[in-house]
Every structure is written in C-alpha cells, then in structure tokens.
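Asker: Need a 3D model of the following:
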Amino acid sequence: MKRTAASALTSLVLAAALAACSSDNSTNAAPKRANTTTPSAPAKAVPGGEATAGIPPKPNAARKVGYIRTLTGIDPDIVHGREDKAVDRGLNQCQTIHNFPKDKPKQTKMAEMRFTSPRHPEGFGKVKAAQIVEAVHVNLCPKF
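Answerer: Next up is the predicted model:
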C-alpha cells in the first residue's frame, strides 16, 4: 500500500511540475500543433557563394601560377615546395581581408602568423607579411 501511495504522489508531483513549466498560462488555450509541413528544398548553391563568406573559389591554373611566382619573388621559402599549402593559406588570408577590409595591420599580423615555413616558424616579418597580403589580394581575391 505504501508503494501505491508513493507512486501516486510521484505522479502528482510530476504532473504539477509539468503544469508549472507550461509557457501558456491560460486554461482554455488550444494545444500547440507540431510543425507538420515538409521542409523546403535546400537552397541551390550560388556561384560565388563562398566568396560572400570571404572564401573565394580555388584559383584556376594561370592564377595559381601567378600567385606562386609572386610569393616566390617575395621570398622563395614562403612556398618552400608546397604550392597547394600556399594556396590554402592564401584563401584563408582572403577571409581575413574580407572580414577586416580596412584593417591593414590586422591583415598583416594574420599573414605573418599564417605564412610560416620550417626556416621561418615565426613568419617572415611585417614587411614581407604586408607584401604577402598584397599578393593574396591581387591574385586570389581582388574583389575584396
């Protein structure tokens, strides 16, 4: 009998707790309907959609060659035989340029941290980092 009373008391407490948590205080409120509509189709990818988020598309072969040549002209160790990595870093730098368009010191600081090599683990210094920012901007994301 004690077990039945305890179960009944527990049920009462739970019901009271649920009633207290209700966001609708009116007693005549209709129950809330679940959303039974089907979700809409996903939006189609918009060309350049990544560019609006600050990440341009990967460069074509000619643009990539120009970018790599420009970096190598600044310092051959920037690329250090890892062209794809240099492009990825450049695309990430484009996002910084996009997010901070008028903050050249921030862009330069991020390039100095982002572009490193085994011989330059702390970056290439502010002067070369500023040149890298310009190379990235001109070759990978000129619309930013």
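Asker: From here on, just use CA atoms for contacts and neighbour counts.
Answerer: Noted.
Asker: Quick check: Glu50 vs Pro57, distance?
Answerer: 7 Å (C-alpha to C-alpha, to the nearest Å).
Asker: what does Arg89 give?
Answerer: 13 Å.
Asker: Next: Phe124.
Answerer: 26 Å.
Asker: Same drill for these two, tell me which one is more crowded.
Answerer: Phe124 (23 against 14; other C-alpha atoms under 10 Å).
Asker: Spatially central, which residue of the protein would that be?
Answerer: Central residue of the chain (C-alpha atoms, centre = their mean): Ala53, 7.9 Å from the mean position.
Asker: Leaving out chain neighbours, which residue sits closest to that residue?
Answerer: Gln95 (7.5 Å; C-alpha to C-alpha, 6 or more residues apart in numbering).
Asker: same check, this time on Asn92
Answerer: Closest to Asn92 by C-alpha to C-alpha, 6+ apart is Ile55, at 6.9 Å.
Asker: I figured the one you found hits Asn99, correct?
Answerer: No - look at Ile55 against Asn99 with C-alpha atoms under 8 Å: they stay out of range, at 10.2 Å.
Asker: next up, for comparison:
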Amino acid sequence: MRIRITTAAIAAGLLLTTLTACGSSDDAKPDASTSTLSQADRDAALKAAGLPPRPDVATADAYVKALDAIDTDIAHGKTDKAVSRGMDTCGLLTRFPGDEAKQIDQTNKRWSSPTHPEGHGLATAKKILATTHKQLCPDF
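Answerer: As a prediction, the model looks like this:
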C-alpha cells in the first residue's frame, strides 16, 4: 500500500513538474495545447497521488484571499505558487491521517517565503493547514 501511494505521489509530482516547467516565471501557466494529457488524465493522476484537482479561478482567488487574511507574506502575491503549495498541503492529510503534529510541521516546512525561509512558524502553519483543508480539500 505504501509503495502504491509513494508511486502515485511521484507520478503526480512529475506531472505537476511537467505542467509547470513550461513557463518562465512563477505565475506562468502552461500552454494546454502542448500537453498530451487530457484534463481527466491529470485529475486522475492527482487523485491517485492523494491530491485534489486544481481549483477553478474563483476558488483559487478565495484561497489566496484567505491566506492573505492570515499574513500577506504567505502567498506573497504568487497565486499559482500558493495553489500548488496548497494542493501539496492537502496531500499531507492523506499521507499523515490523524497526525496533526506531522501535518503542521510539514506545512511549516513547505510554506516558506523570502522573508521566512524556514517557514512561518507552527502557529501560522496550523492556520495555513486549516485554511487549505477548508478551501481546497474539504473532503479529505
């Protein structure tokens, strides 16, 4: 079971890397016409890796607004980067079910910024985790 989850996570990570490697900036969106995977295939790969589907624009904007309400330095103006990190944070809920301490620790490590290279601290990480769960993956 662990091998299957790890393999799916690696596959989804490679998929996300491939999809985001096309742009030259953090906020660049890949050109869908150059991808050979259908949206259904991308969503299936994400689901297999224990990640939610990419949110629509309205959900992404609401998510960043909720993060900004905690601290504007969390997303620091990079919506796509914040959504990507949020989707990864959702994966913590499936990789470490019931282990809130581990989820918070990993969230703190994942959510760094230029002014917080070691993370925003455990108290803020707990808020980020709760916001992510509510906004991006409430079914997890």
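Asker: coming back round to it: alignment lookup: the residue nearest to the centre of structure 1 to structure 2.
Answerer: Taking TM-score structural alignment, Ala53 of structure 1 has Ala49 as its aligned residue in structure 2.
Asker: Who are the contact partners of that match?
Answerer: Listed by C-alpha atoms under 8 Å, 6 or more residues apart in numbering, the contact partners of Ala49 of structure 2 are Ile5, Thr6, Thr7, Ala8, Ala9, Ile10, Ala11, Ala12, Gly91.
Asker: gap between it and Asp99 of structure 2?
Answerer: 18 Å.
Asker: and if you look at Leu122 of structure 2?
Answerer: The value you get for Leu122 of structure 2 to Asp99 of structure 2, if C-alpha to C-alpha is used, is 14 Å.
Asker: Same check on Pro52 of structure 2?
Answerer: 19 Å.
Asker: These two: who's more crowded?
Answerer: Pro52 (23 against 11).
Asker: just checking, the more buried one touches Asp139?
Answerer: No - taking contacts as C-alpha under 8 Å, Pro52 of structure 2 lies outside contact range of Asp139: 9.1 Å.
Asker: which SS class is the residue in structure 1 that His76 of structure 2 lines up against?
Answerer: With TM-score structural alignment as the criterion, the equivalent of His76 of structure 2 in structure 1 is His80. What DSSP: H, G, I helix; E, B strand; the rest coil gives for His80 of structure 1 is coil.
Asker: Run the chain-centre distance for whichever helix in structure 2 runs longest.
Answerer: Counting by DSSP state H, the longest helix found in structure 2 is helix 2-20. With C-alpha atoms, centre = their mean, to the nearest Å as the basis, helix 2-20 of structure 2 stands 13 Å off its chain's centre.
Asker: same check, this time on stretch 108-120 of structure 1
Answerer: Using C-alpha atoms, centre = their mean, the offset of stretch 108-120 of structure 1 from its chain centre is 20 Å.
Asker: and if you look at stretch 115-134 of structure 2?
Answerer: 13 Å.
Asker: so that stretch corresponds to what in structure 1?
Answerer: Going by TM-score structural alignment: stretch 115-134 of structure 2 matches residues 119-138.
Asker: Contacts made by the matching stretch with the rest, please.
Answerer: Contact with stretch 119-138 of structure 1 is made by 67, 70-71, 74, 77-78, 90-91, 93-94, 97, 107-109, 111-117, 144, as judged by C-alpha under 8 Å, 6+ apart.
Asker: swap the cut-off to 7 Å and go again
Answerer: 67, 70-71, 74, 90, 94, 107-108, 111-113, 115-116 (C-alpha atoms under 7 Å, 6 or more residues apart in numbering).
Asker: same check, this time on stretch 58-72 of structure 2
Answerer: Against stretch 58-72 of structure 2 from outside (C-alpha under 7 Å, 6+ apart): Ile74, Ala75, Thr79, Ala82, Val83, Ile128, Thr131, Gln135.
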